[in-house]
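K.L.:
could you look at this predicted model? Sequence included:
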Amino acid sequence: MFRNWSAPGLQVWGVQLPGRENRIMEDPFQQMQPLVDILIAELQPYLHEPYLIYGHSMGALVAYHVCLQLQQRGLPLPEHLWVSGCAAPLHFRQEAWHLLSDQDFIGRILSLGGTPPEVFEEPLLRPLVLKLLRADFQLVETAPAVTGKLGCPIGAVAGIQDPHATPADMQHWQDCTTEDFAEDFELLTVQGDHFLVRTHSQHLLQHMRARLKGVLSL
């Protein structure tokens, strides 16, 4: 998804999780903390330079937990955390999609859009995709409830046509940052659905880069 993201003066590093693309045969993460620990270990060599973190959907919640752990460990936080496609943790609606029957679970997935129905009709692909998606939802739905506030600015992106993370839902990310940075919160709305990260990639990247200009002197 992030392979073609690029902007002058920025290095874009996409996280390739187990169970996806060339790692499709690896077991996906089902719990938040083991994933956060590995991501922080991978990030540590680069924390001495200014950086931002962007997470979409499940990635937004993962990014928030990564930043909380960085803060708790006394490690440098990003200059900006950007999130999209996920309601704020303090206002998260706990559901249990990962416990649904295959038929009901597939129906919920298709309601999000972005996943071709043919994926679930292919006998060899169906079990791999179901295993991955159930793991993703289990990770999100069983993540520890936290109320921590981050000592860094947060920006949120909302697709106007996204029923699962509405602009009102995304506005609540302002509550996840400390008072020192609450005024720096920004909500960017775009004409898009839950998969706005595919349709507005360059717009999002250019906007985030513009917000970093003062820090990186680009």
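P.N.:
Alright, I've got the coordinates. Note that the structure is a prediction, hence the values are computed from the model and not measured.
K.L.:
alpha carbons only for contacts and neighbour counts from here, please
P.N.:
OK.
K.L.:
and for the nearest residue to Thr199 once chain neighbours are set aside, the neighbour number?
P.N.:
Counting by Cα to Cα, 6 or more residues apart in numbering, Gly192 is the residue found nearest to Thr199 once chain neighbours are left out, at 7.4 Å. By the measure other Cα atoms under 10 Å, the count of residues near Gly192 is 16.
K.L.:
Three-state assignment for Gly192, please.
P.N.:
Counting by DSSP: H, G, I helix; E, B strand; the rest coil, the backbone at Gly192 sits in coil.
K.L.:
how about Trp5, what does it touch?
P.N.:
Val12, Ser201, Gln202, Leu205 (Cα atoms under 8 Å, 6 or more residues apart in numbering).
K.L.:
so the residue nearest to Thr199 makes contact with Ile160?
P.N.:
Yes. Under the criterion of Cα atoms under 8 Å, Gly192 makes contact with Ile160 at 5.8 Å.
K.L.:
take the one below as the second:
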Amino acid sequence: MYLGRTTPLIKHAPGAAPPRHQLVCFPYAGGGASFYRPWRDELPPDIDLLAVQYPGREERIDDPLIDDMGELAELLAAELAPLLDLPFTFFGHSMGAAVGYEITRRWAESGFPVPDRLIVSSQFAPPRIHAGDLLRHDDEGVLDELVRLGGVPGSVRESPELVQLIVSVVRNDYQVLDSCRFGADAPALDLPVTAFCGADDPAVTPRDIREWAAFTRAGFTERIFDGGHFYPRERLSETVAAVSELLARPAR
């Protein structure tokens, strides 16, 4: 086992072999780094796993939440930059795809090294990234949407305190999405982009993810999995195998 690189916002899960590549994973709205913990057992031993922990959740629950994409991306980029000393790939699920794109865009514009590939999962292409009408819902409406997407079980309603905590974090994260101002002039990236999606996702469809093809000048691919919005949880081994296959491809 190699020395960990865990920081307050980055959870490092090294493999059992000398690392050849780093995989940086960004969670969904309301989610935390633990979403990616099971990936360690499925990834090749020479892949370094770095899971991002947004402030205000899990063991960082006492940290102030950040509701602005620019501020969140700046914070995470500063935390990640010193840790990336190998070829690396970004994977972002749902809101995490928007965060991964924004950090990549910023680094490309500043001349900082960018990922070998951006893998976006269950998220619209940049001009359509938004919070929808969720921010106008009351707490019960927000919870209904989370249950519909499969983010939480319906049984969570039995704990009002837990509902309040979940809803407050999700509202914050949708405010992050609402703060995105990519617009129609969002830049295409000079690196490959791969888009993943669940075939039965009620929010982001396979047709939607194909719009990411316009935001790369280095090749676009897609992969559709059985399952819904949280197909990475439902199809864990299949999802990580698809990511591992992409990591095995030669760097740009």
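P.N.:
Looks like it arrived, so ask away. Computed from a predicted structure; not experimentally measured.
K.L.:
Phe225 of the second structure matches what in the first structure?
P.N.:
Residue correspondence to the first structure (TM-score structural alignment): Phe225 of the second structure is matched to Val190.
K.L.:
for Val167 of the second structure, same thing?
P.N.:
Match for Val167 of the second structure (TM-score structural alignment): Leu130.
K.L.:
and if you look at Arg207 of the second structure?
P.N.:
Arg207 of the second structure maps onto Ala168 in the first structure, by TM-score structural alignment.
K.L.:
that match - how many residues pack around it?
P.N.:
13.
K.L.:
does Gln123 of the second structure touch Gly100 like I think?
P.N.:
No. Assessed by Cα under 8 Å, Gln123 of the second structure is found out of contact with Gly100, at 11.2 Å.
K.L.:
how near is the most far-flung residue of the first structure relative to its centre to Leu130 of the first structure?
P.N.:
Most distant residue from the mean C-alpha position of the first structure: Pro123, 29.3 Å away (Cα atoms, centre = their mean). For Pro123 of the first structure, the distance to Leu130 of the first structure equals 11 Å [Cα to Cα, to the nearest Å].
K.L.:
got it, and His65 of the first structure?
P.N.:
25 Å.
K.L.:
of those two, who's got more company?
P.N.:
His65 (22 against 18).
K.L.:
and the more buried one, that one's in a helix?
P.N.:
Yes. Assessed with three-state DSSP, His65 of the first structure lies in a helix.
K.L.:
would you mind finding the match for it in the second structure?
P.N.:
Aligning on TM-score structural alignment places His65 of the first structure opposite Glu102 in the second structure.
K.L.:
which residues in the second structure does stretch 205-212 of the first structure match up with?
P.N.:
The aligned range for stretch 205-212 of the first structure is 240-247, by TM-score structural alignment.
K.L.:
check the mean deviation of that stretch from the first structure.
P.N.:
Compared with the first structure after fitting, stretch 240-247 of the second structure has a mean deviation of 2.2 Å; criterion: mean Cα distance after the TM-score superposition for the first structure.
K.L.:
so how far is that stretch from its chain's centroid?
P.N.:
Distance, stretch centre to chain centre, for stretch 240-247 of the second structure: 16 Å (Cα atoms, centre = their mean, to the nearest Å).
K.L.:
next: stretch 224-240 of the second structure.
P.N.:
Going by Cα atoms, centre = their mean, where stretch 224-240 of the second structure is centred and where its chain is centred differ by 14 Å.
K.L.:
neighbours around the counterpart of Ile24 of the first structure in the second structure, how many?
P.N.:
Residue correspondence to the second structure (TM-score structural alignment): Ile24 of the first structure is matched to Ile61. Neighbours of Ile61 of the second structure under the rule other Cα under 10 Å: 13.
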